[in-house]
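Asker: Return atomic coordinates for the entry below.
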Amino acid sequence: MEFLFLLPEESAETVNLSCIIVSYNNSTPLRNCLESIYHTLREISFEVIIVDNSQNDSGMLSLKESYPQVQLIQNTQNVGFAKANNQAVRSAKGETLLFLNPDTILTDQAIEKMVAFLKSNADVGALGPKVLNEDGSLQYSCRRFPTLMTGFFNRYSLLSKWFPDNPYTVNYLMKDFSHDENREVDWLSGCCLMVPRAVFEKVNGFDEQYFLFNEDIDLCRTISQSGYKVIYFPSAEITHYVNTSNSKVPVAIIIKRHQGMKHYYGKHYAKNPLAKIIVNFAITLRCLSQLAFNLFKETPTRDTFK
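Answerer: Presented below is the predicted three-dimensional model:
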């Protein structure tokens, strides 16, 4: 399916950067994110577009009052992360697009450095900063493309926690280099991902078959297949506050995540029917195991999944 990402007809005016944030019951961390945006971006023209996929986040009204210049798109239902981002791009006026999670904090000049790098490197189609945890430690935000083993040795899996230096985890998370130098990589985390608008349009944006998770992997792969580089850029740094609680995850989120995995492998790998059956079976087993473990987790006081 082909999508059109055109500038709004009512205004031909463009800005250097469109900051796009999809929120789902995330108004509390979003306030800190917005504060960091308006505090750190000084040398470029920009706009902020928020797509609210929740229908009962009372904090959004207060945010709109505090930041009236923000464009807020209120959805009547949760349409998912990929579709909401595409929705925002259709309203955006930026020459460059910055996709941000609401639980990120920008540091001084980080985004302006990224914009300048893209302008000086026309062959780059996606750019991501060094991402830090709340305690200042490195968050592995650039990775190699997932394989079947990644389902068992990913960033949050028990096997990776028990055996952090196993070869599968080291390879997938790219723990085999210092993360202090520019490097062409397979894919970058969507928590802070910068893409030239022209490139985003060329690849038809995010694949809306993904509801949540995997869409950043797919986008980077499509950008790479279109002849552009995907670059990890540690000269720019941000902080990403990842939720590490042991709270119960909504069942629908677990199921949709694994449906996304099936879509990704079917789209990019499964040319062999037998291999497709094996992969789908393995993903189904992983989904069932996570649903089982989820039964023993604490019930959250509020959904905070974006």
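Asker: Only C-alpha atoms from now on, for both contacts and neighbour counts.
Answerer: OK.
Asker: now the helices: where do they sit in the protein?
Answerer: 27-40, 59-66, 81-91, 110-120, 158-162, 167-172, 197-202, 215-225, 251-268, 273-294 (DSSP state H).
Asker: Tell me which of those lies nearest to G190.
Answerer: Distance to G190, taken as C-alpha to C-alpha, is lowest for helix 215-225 among the helices of the chain, at 5.2 Å.
Asker: by how many degrees do the closest one and helix 81-91 diverge?
Answerer: Orientation check (axes from the mean of the first three to the mean of the last three C-alpha atoms, to 10 degrees): helix 215-225 against helix 81-91 gives 60 degrees.
Asker: which secondary structure elements does helix 215-225 contact?
Answerer: Contacts defined by 3 or more C-alpha pairs under 8 Å, 6 or more residues apart in numbering; DSSP states H and E place helix 215-225 against strand 124-132, strand 187-188, strand 229-240.
Asker: give me that answer again for 7 Å
Answerer: On a contact count with 3 or more C-alpha pairs under 7 Å, 6 or more residues apart in numbering; DSSP states H and E, helix 215-225 meets strand 187-188.
Asker: hmm, back to that, now the helices of the chain in TSV, with distance to H240?
Answerer: Shown next, in TSV, are those (distance: least, C-alpha to C-alpha, whole Å):
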stretch	distance to H240
helix 27-40	10
helix 59-66	20
helix 81-91	17
helix 110-120	14
helix 158-162	20
helix 167-172	20
helix 197-202	24
helix 215-225	16
helix 251-268	21
helix 273-294	24
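Asker: Pipe the ones you listed into TSV and attach mean neighbour count per row.
Answerer: Formatted as TSV, those follow (neighbours: other C-alpha atoms under 10 Å):
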stretch	mean neighbour count
helix 27-40	18
helix 59-66	14
helix 81-91	21
helix 110-120	17
helix 158-162	14
helix 167-172	18
helix 197-202	18
helix 215-225	21
helix 251-268	17
helix 273-294	15
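Asker: Please give the structure of this sequence too, so both can be compared:
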Amino acid sequence: MLTPEREFWRLMSLDRLWRRASYAQADWDPQISRLVDVIIGACLLLRRTALEQVGLLDENYFMYTEEVDLCYRLAQAGWELWWVPQASVTHHGGASSKQVAEEMYIQLYRSKVRFYRKFGGGFRVTRYKFLLRIAYMARLAIAALGARFSTSLRAQAHLFRRLLAELPEM
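Answerer: A predicted model of the protein is given here:
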């Protein structure tokens, strides 16, 4: 499940060094049905009784993390989440968010902060923001080093600065 520590390890590209830090779905065969912590995506097949018990997607999320929220509530209520490869959907991922990529990147982190606030309280939010600040300061330093030579690194540095500036208000 989503945790501040897993996010930090992933952002620092250290999740490959320590298996427990990575998301469980990162290194398994997607052709085999299996029990999972969370299902990320545009389509979830759920039992009506499960939704009646825990409620629908939380409309307070503008975009991103709403399915993590739902999966977390389902797990808390005792429901199992299964990846089932026989169910297939075509999703043109990112078609909406690519149009305003920078804003959607910031929105991703607003949504994650909302999740931690909802399910972990102030301390968890503070810890997440602290780890996020460390990770993005490191990423900004690397991007800034190459910004003179690369348009994409210049854009990344701008984005990372914006995220760091907006983080306290999230």
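Asker: Could you get me the TM-score between them?
Answerer: Here the TM-score for the pair of chains, by TM-score structural alignment, normalised by the length of the second structure, is 0.63; 143 aligned residues with a C-alpha RMSD of 3.6 Å.
Asker: so which of the helices of the first structure comes closest to Y232 of the first structure?
Answerer: Ranking the helices of the first structure by proximity to Y232 of the first structure (C-alpha to C-alpha) places helix 110-120 first, at 10.3 Å.
Asker: residue range for the closest one in the second structure?
Answerer: Aligned by TM-score structural alignment, helix 110-120 of the first structure falls on no residue of the second structure.
Asker: Taking helix 27-40 as reference, get the angle to that helix.
Answerer: Going by the same axes, to 10 degrees, helix 110-120 of the first structure makes 60 degrees with helix 27-40.
Asker: which other helices and strands contact helix 110-120 of the first structure?
Answerer: With contacts taken as 3+ C-alpha pairs under 7 Å, 6+ apart, helix 110-120 of the first structure sits against strand 229-240.
Asker: can you do 10 Å?
Answerer: For helix 110-120 of the first structure, the packing partners by 3 or more C-alpha pairs under 10 Å, 6 or more residues apart in numbering; DSSP states H and E come out as strand 15-23, helix 27-40, strand 94-100, strand 124-132, strand 192-196, strand 229-240.
Asker: Same list as before, those that is, but in JSON lines and with distance to S178 of the first structure included.
Answerer: Shown next, in JSON lines, are those (distance: least, C-alpha to C-alpha, whole Å):
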{"stretch": "strand 15-23", "distance to S178 of the first structure": "29"}
{"stretch": "helix 27-40", "distance to S178 of the first structure": "27"}
{"stretch": "strand 94-100", "distance to S178 of the first structure": "24"}
{"stretch": "strand 124-132", "distance to S178 of the first structure": "11"}
{"stretch": "strand 192-196", "distance to S178 of the first structure": "20"}
{"stretch": "strand 229-240", "distance to S178 of the first structure": "10"}
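Asker: With Y269 of the first structure as the reference, measure out to I278 of the first structure.
Answerer: According to C-alpha to C-alpha, to the nearest Å, I278 of the first structure stands 12 Å off from Y269 of the first structure.
Asker: just to revisit the earlier point, quick check: which of the helices and strands packed on helix 110-120 of the first structure is nearest to I253 of the first structure?
Answerer: When those are compared (using C-alpha to C-alpha), the closest one is strand 15-23, at 15.0 Å.
Asker: quick check: the closest one aligns to which part of the second structure?
Answerer: Going by TM-score structural alignment, strand 15-23 of the first structure sits over no part of the second structure.
Asker: Which residues belonging to that strand are considered buried?
Answerer: Neighbour-count burial for strand 15-23 of the first structure, counted by 16 or more other C-alpha atoms under 10 Å, picks out N16, L17, S18, C19, I20, I21, V22, S23.
Asker: Likewise for stretch 34-44 of the second structure?
Answerer: In stretch 34-44 of the second structure, counting by 16+ other C-alpha under 10 Å, buried: D37, V38, I39.
Asker: Trace R117 of the second structure over to the first structure, please.
Answerer: Using TM-score structural alignment, the equivalent of R117 of the second structure in the first structure is G266.
Asker: Distance check, the closest residue to its match other than its chain neighbours against K262 of the first structure.
Answerer: Take G266 of the first structure and drop its neighbours on the chain: the residue closest to it by C-alpha to C-alpha, 6 or more residues apart in numbering is K276, 6.8 Å away. To K262 of the first structure, K276 of the first structure is 9 Å away according to C-alpha to C-alpha.
Asker: list residues touching both of these two?
Answerer: Counting by C-alpha atoms under 10 Å, 6 or more residues apart in numbering, the residues touching both K276 of the first structure and K262 are A270, A282.
Asker: residues contacting the residue of the first structure most remote from its centre?
Answerer: Distance to the chain centre peaks in the first structure at L274, reaching 31.3 Å (criterion: C-alpha atoms, centre = their mean). L274 of the first structure is in contact with N280, counting by C-alpha under 10 Å, 6+ apart.
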